[in-house]
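Asker: Only the shape, not the letters, is given here:
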């Protein structure tokens, strides 16, 4: 049942009013106003956990001679004029979370001691239901302002401190701003039908997006660690430059490409932060309060299509997307409501990356021409809420050729990343950030007509690592690459053997570390391999990524083998450890609903079911569309009469009764289907729609497959399945 919307204290009965006052530990006469929350406030509150409230801390330093009490009075004056700064949150049955404006004058504490110690203690203090969401303190001549994100966004915070309080401090009248309550009324009046139609048009359920980074089932992400990086883009005329006004669009386009690289998908999703302060609000955009929005973005790159997307098409697509969002009243519809418009929106709303482009704080106050230089902005601290696992915050600064701010020469991107190390190990995060920078520079340098699948996206940092691994022969914990490959490929020679992963999109380069690539082997002794499998796949020619003009590959040391397998390097999270993970055969990489599916991944999940001994998954065209078909071997003894070798005489003649379908296994198949549904809850295109229980699979002859992977005679199963009606 939907909560009743409240726009005034008069909407509250006396009994509820007493409950609200008790929750705030005040008298009812101290309550000035009450109204509902907007969606973004609810998002910040609903994800909060004890010790994990989302807040800002801004730290200022005051030189000797600056009157501290004068600053306190200026802050008090601004708080008195803006009800949102005197707001508390209270949860009421049937009314949801309400904003309660309190009649009180703000008081700043004056303390002695260490600022760092105060910041740590302040972060541990409660800032949730029923308590003030703004507090301030002077510790010596350092001023700390702590504000909950539920009542203040980044624009409001910087405007509050750099403009409104400064003007009051200088004896000027602060701007008269619309009250946040007016913005609440605007949001509650959004046309439901128009909002649903608008958001439904932005998500394509024919291509469900992939979420990056993937989060293990049962793990609740928390981005507790931070990494900072600086990127400088020049703006001289000619190639290798983009206009300063276009940097935000190119940055988002670069992230979309970067995420697609690691997600192994043309359709990806991430969250994007917008200020929400559109001119369509009719003056409300200047209010103080949380008007920002976090919206899911589904981006379909069409890299693998015959006529692939170009750089220009991608950049224009992202620019048009932002323009449409900023101009539409449904921008404030709320993440929960957006997730309900269709299946793709539901998947996209579970994003695990939040991308945010924000202006940088100037080194000193500049809102007023005679602002007091002896007051310095030391830093802004920010604690994120529980979700998502990766947050990218890009502050943009204009710099001149001497490095000073506010010059025309270049744009400096100060990239601060918050991440969950349990989801992304630090070394892999650095690789991702290097890849983002490389991709951004490539987009700025290449002609706009360049196709995305022909971009040189293998960065120099990854090249150095791969070269070092192959030179040292060490892949993990001192274990040689030869030893690792020997466990995978029977008959691999004991001499030196190099491992290369070629890009799936661009055959002229290698794949970034952490992305899926074609597995190639190189070595002088590969011709002596005893494995029939290896001998059958020898490639006498040099691969295209070695011959490419952009290649930094050293002189080839022997034959190359294109194994036919796909693999990726994975970070183990323990120091320098990396592992080579084979994900499956390239011919088992299929498309379902325009989404890539690796059949071995589906088989692996099915085989984790306790009652399944073996599994094989195939595609079959049925009912006019390509479907996944799963064949499973139960962990049970087959009794007479439980199998069916198929009534087709052709089938029996071909297989001589080797492949027999089992009857009476519907309960098992239903259980396995539910298991697959839980494992692929956000990737439903990977769930097989047709299921068969098989007594036993036929197997290939010993040594003809790859050790540790399936050695099932897939071709025999495929022929059997083809003859099934």
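Answerer: It's in. Predicted model only: the values in this text are computed from it and were never measured.
Asker: switch to C-alpha atoms for all contacts and neighbour counts from now on
Answerer: Noted.
Asker: following the longest strand seen in the chain, which helix or strand comes up?
Answerer: In terms of residue count, the longest strand belonging to the chain (DSSP state E) is strand 559-571. Proceeding N to C from strand 559-571, the next assigned helix or strand is strand 578-585, under DSSP states H and E.
Asker: Run the chain-centre distance for that following strand.
Answerer: Offset of strand 578-585 from its chain centre (Cα atoms, centre = their mean, to the nearest Å): 23 Å.
Asker: Counting by contacts, list what it packs against.
Answerer: strand 474-476, strand 559-571, helix 599-607 (3 or more Cα pairs under 8 Å, 6 or more residues apart in numbering; DSSP states H and E).
Asker: hmm, 7 Å instead?
Answerer: With contacts taken as 3 or more Cα pairs under 7 Å, 6 or more residues apart in numbering; DSSP states H and E, strand 578-585 sits against strand 474-476, strand 559-571.
Asker: For residue 252, find the nearest of those.
Answerer: strand 559-571 (25.3 Å; Cα to Cα).
Asker: coming back round to it: the longest strand of the chain packs against which elements?
Answerer: So strand 559-571, by 3+ Cα pairs under 7 Å, 6+ apart, packs with strand 517-523, strand 538-539, strand 578-585.
Asker: That one: which residues count as buried?
Answerer: For strand 559-571, a neighbour-count test (16 or more other Cα atoms under 10 Å) marks 559-563, 565-571 as buried.
Asker: ok so, going back, so which of the helices and strands packed on strand 559-571 is the most surrounded?
Answerer: Neighbour counts (mean count of other Cα atoms under 10 Å) averaged over each of those peak at strand 517-523, with a mean of 21.
Asker: Which of the helices and strands packed on strand 559-571 sits closest to residue 129?
Answerer: strand 578-585 (45.1 Å).
Asker: Past that closest one, which element shows up next along the chain?
Answerer: strand 589-592.
Asker: hey, where'd the strands end up in the stretch 201-350 of the chain?
Answerer: Using DSSP state E, counting those that start in this stretch, the strands found in the stretch 201-350 of the chain span residues 210-211, 225-234, 267-274, 293-300.
Asker: this is the other structure I want to compare:
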């Protein structure tokens, strides 16, 4: 890559380091961090205008033009390129018999999901537009998680359709707060204070909380869905309001108690995912990039402690760590004295 094509060089966030490691480690299987969304679009559609809108997103957001370079350098970096070509493909189903279209669509979606990204080549996203008829299309938007978090995705999609409506005029949209501002904030944090806080939080923690056999074999993720009854959801809402705690705290406490029963321990740890968007950074709520971080949560419980006392204590303990959520998981686990603290995560 010639220097004239490079717009910026940025460090990686803690979780980006983790995603990069997993992408390099499990290169022979489906990448678990390839994220795909599929949208059904009804009505007349201008495919060229939609493609132009998607290309405009790349011009607007420098973070979408990042490649992750790691070879022959001391630390991995994000290389922000000035211009990148939008990966865009169109699939035509209109000429197929009606009974074949669903199968071809399902195969196109599955094939796209399984296609890995080369993290050293930007952009780490792609679009596939499937045309079933003049008034029915499917848009496949696929990206690597190292590029975007769940908060960013709806922002990006809102802008995509705004650009589709306005003729890809990026000047008509609000100013972008650059991802570089977040990286500057990240590197300005008090790392020493964060290390002390996490070391204190896990002082005396004796052993990791694992409920599955350790394995290094790669695996394809699967999903089991269980819907909670409305009555239970309403009861949980009443409980949180009455105690002045968040629903997140209740779910974390419930999992911690179950984890304690499964491991026969009263001091357990599991993972959590935090948004990582600092409220003091202007414009952070509309920024596009990867801000989330995976962190350990320690729950110590005592049989004589009431549910109310447990929930209030847990929320207080987690609030005390809010200013230190920028530290990487690997370093926190090292500070806790263990190579791996948990094998479950609650979001």
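Answerer: That came through, no problem. For clarity, every value in this text was computed on a predicted model and none was experimentally measured.
Asker: After superposition, what is the TM-score?
Answerer: Between these two chains, after superposing, the TM-score reads 0.83 (TM-score structural alignment, normalised by the length of the second structure); 319 aligned residues with a Cα RMSD of 2.5 Å.
Asker: okay if I get the strands of the stretch 201-350 of the first structure as a markdown table plus distance to residue 136 of the first structure?
Answerer: What follows is the strands of the stretch 201-350 of the first structure, written out as a markdown table (distance: least, Cα to Cα, whole Å):
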| stretch | distance to residue 136 of the first structure |
| --- | --- |
| strand 210-211 | 39 |
| strand 225-234 | 25 |
| strand 267-274 | 27 |
| strand 293-300 | 26 |
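Asker: between the ones you listed, which gets nearest to residue 183 of the first structure?
Answerer: strand 293-300 (13.3 Å).
Asker: Between strand 267-274 and that closest one, find me the angle.
Answerer: If you take axes from the mean of the first three to the mean of the last three Cα atoms, to 10 degrees, strand 293-300 of the first structure sits at 150 degrees to strand 267-274.
Asker: distance from strand 293-300 of the first structure to the second structure after superposition?
Answerer: In the superposition against the second structure, strand 293-300 of the first structure averages 0.7 Å from its aligned positions (mean Cα distance after the TM-score superposition for the first structure).
Asker: Which other helices and strands does that strand contact?
Answerer: Judged by 3+ Cα pairs under 7 Å, 6+ apart, the packing partners of strand 293-300 of the first structure are strand 267-274, helix 343-348.
Asker: Quick one: the ones you listed as TSV, columns for distance to residue 633 of the first structure and mean neighbour count too.
Answerer: Output for those, formatted as TSV (distance: least, Cα to Cα, whole Å; neighbours: other Cα atoms under 10 Å):
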stretch	distance to residue 633 of the first structure	mean neighbour count
strand 267-274	33	23
helix 343-348	32	24
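Asker: Same list (those) but as CSV, adding distance to residue 533 of the first structure.
Answerer: As requested, these are exported to CSV (distance: least, Cα to Cα, whole Å):
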stretch, distance to residue 533 of the first structure
strand 267-274, 35
helix 343-348, 41
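Asker: Which one of the ones you listed lies nearest to residue 468 of the first structure?
Answerer: With Cα to Cα as the criterion, residue 468 of the first structure lies closest to strand 267-274 of those, at 31.7 Å.
Asker: Show residues contacting the closest one.
Answerer: Contact partners of strand 267-274 of the first structure, identified using Cα atoms under 7 Å, 6 or more residues apart in numbering, comprise 207-211, 260, 292-301, 348, 351-356.
Asker: give me that answer again for 8 Å
Answerer: 207-212, 256, 259-260, 292-302, 326, 348-349, 351-357, 595 (Cα atoms under 8 Å, 6 or more residues apart in numbering).
Asker: For residue 469 of the first structure, which non-adjacent residue is closest in space?
Answerer: Leaving aside its chain neighbours, residue 469 of the first structure sits nearest to residue 475 (6.0 Å; criterion: Cα to Cα, 6 or more residues apart in numbering).
Asker: again, but for residue 20 of the second structure
Answerer: Here the residue nearest residue 20 of the second structure, using Cα to Cα, 6+ apart, is residue 146, at 7.4 Å.
Asker: ok, now residue 618 of the first structure?
Answerer: Nearest to residue 618 of the first structure is residue 629, by Cα to Cα, 6+ apart, at 5.2 Å.
Asker: picking that back up, quick check: which of the helices and strands packed on strand 559-571 of the first structure is nearest to residue 70 of the first structure?
Answerer: strand 578-585 (57.9 Å).
Asker: List the residues that contact the equivalent of residue 39 of the first structure over in the second structure.
Answerer: Using TM-score structural alignment as the criterion, residue 39 of the first structure maps onto residue 14 of the second structure. Residue 14 of the second structure is in contact with 293, 326-329, counting by Cα under 8 Å, 6+ apart.
Asker: try it again with 6 Å
Answerer: residue 328 (Cα atoms under 6 Å, 6 or more residues apart in numbering).
Asker: Give me the aligned partner of residue 142 of the first structure over in the second structure.
Answerer: So, by TM-score structural alignment, residue 142 of the first structure is matched to residue 138.
Asker: Run a quick neighbour tally on its match.
Answerer: 19 (other Cα atoms under 10 Å).
Asker: okay, the angle between whichever strand or helix holds the residue nearest to residue 618 of the first structure and helix 599-607?
Answerer: Assessed by DSSP H and E, residue 629 of the first structure sits inside strand 625-634. Angle, strand 625-634 of the first structure to helix 599-607, by the same axes, to 10 degrees: 40 degrees.
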